[in-house]
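[1] show me the folded form of this:
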Amino acid sequence: MKSKFAFILPLFLLVTLLSCKTGQLPSTLSKGMYKVTILYPNGEGKTFDMDYYEQKHMPMVANFIGDNLKFYEIDKVISGRTPNDQPPHLAVGYFYVSNIPEYNQAIGANIDAIVSDFKNYTNIQPVVQISEIRQVVYQK
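    Next up is the predicted model:
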């Protein structure tokens, strides 16, 4: 019985460690992909419902993008350059896609639903930036 336990415990620990991917970027991130960044600028009187954004808005838009979407991220901004600085944005969303014309077509076909949903989570006009990923470097 003791030898069985001595074999199973290390195997369990190995499987657990190998399956843990906390802090790693998705392996699908690569040069040539595109990142759509949606910034929600901070300012006096600005409001943002992070729960709604996470649970309703971003999944809705992700569904519109379809198979072109590789993954998405959401950042809750907590400070500016130093802990005492106000954050320049309240939130940032990212969509990682492989085809910009496809992305534009999906968003264009659903723009009314996307824009009309803003009122459910924010009073901020988002700023959108699209960039090409030029380099991905993984550090140990």
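[2] C-alpha from now on. contacts and neighbour counts both.
    OK.
[3] where exactly do the strands run in the protein?
    For the chain, the strands defined by DSSP state E cover 34-41, 69-76, 89-97, 127-132.
[4] elements contacting the third one?
    The helices and strands touching strand 89-97, judged by 3 or more CA pairs under 8 Å, 6 or more residues apart in numbering; DSSP states H and E, are strand 34-41, strand 69-76.
[5] sorry, back to before: now the strands of the chain in a markdown table, with mean neighbour count and distance to Lys4?
    Conversion of the strands of the chain to a markdown table gives the following (neighbours: other CA atoms under 10 Å; distance: least, CA to CA, whole Å):
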| stretch | mean neighbour count | distance to Lys4 |
| --- | --- | --- |
| strand 34-41 | 20 | 49 |
| strand 69-76 | 15 | 41 |
| strand 89-97 | 21 | 46 |
| strand 127-132 | 13 | 52 |
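[6] also this sequence, please, to line up against the first:
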Amino acid sequence: MAVSLQVIYPVADGSTFDFDYYLSTHFDLVGEHMGPHIASTVVTKGVAGGPDTPAGYHAIATITFADQNAFKAAMAASGPVMADVPNFTNVKPDVLIGEVVA
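    This is a model prediction of the structure:
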């Protein structure tokens, strides 16, 4: 069964997020270190939480893997990716690991 990893960056008072760095430098690291194990990626930039409501999240990255073995291999290679997070945000991201069911 396919596995998903969602990395969720919530907005909070004083939080910062550098999208240019994230999309160029950080995602290059994702590709370099975890890429061979990744089936697909989607990055969603938060723009609103509803009508006249600011976004509650800077971004959500969804990465899918063919199976648990691919996920485990990607995570084993993710050290440099994880170490890079403070270079583009001061937010501690929330993480959701799940089974892709639809």
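[7] for Val95 of the second structure, give its distance to Pro51 of the second structure.
    26 Å (CA to CA, to the nearest Å).
[8] what is the end-to-end distance of stretch 24-43 of the second structure?
    12 Å.
[9] buried ones in that stretch?
    His26, Phe27, Leu29, Val30, His33, Met34, Gly35, His37, Ile38, Ala39 (16 or more other CA atoms under 10 Å).
[10] show me what Thr53 of the second structure lines up with in the first structure.
    Thr53 of the second structure maps onto Asp85 of the first structure when the alignment is built from TM-score structural alignment.
[11] the closest residue to that match other than its chain neighbours: neighbouring residues, count only.
    Once flanking residues are discounted, Asp85 of the first structure sits nearest to Ser79: 5.8 Å by CA to CA, 6 or more residues apart in numbering. Close neighbours of Ser79 of the first structure, defined as other CA atoms under 10 Å, add up to 14.
[12] measure Ser79 of the first structure to Ala106 of the first structure for me?
    For Ser79 of the first structure relative to Ala106 of the first structure (CA to CA), the value is 33 Å.
[13] what's the answer for Ile130 of the first structure, then?
    Ile130 of the first structure is 15 Å from Ala106 of the first structure, by CA to CA.
[14] what segments of the first structure are helices?
    2-19, 50-52, 58-65, 100-109, 111-117 (DSSP state H).
[15] grab the nearest non-local neighbour of the residue mapped onto Ser98 of the first structure from the second structure.
    In the second structure, the residue matched to Ser98 of the first structure (TM-score structural alignment) is Ala66. Leaving aside its chain neighbours, Ala66 of the second structure sits nearest to Ala2 (4.6 Å; criterion: CA to CA, 6+ apart).
[16] now for the strands of the first structure, which one comes closest to Leu11 of the first structure?
    Closest approach to Leu11 of the first structure among the strands of the first structure is made by strand 69-76 (31.1 Å; CA to CA).
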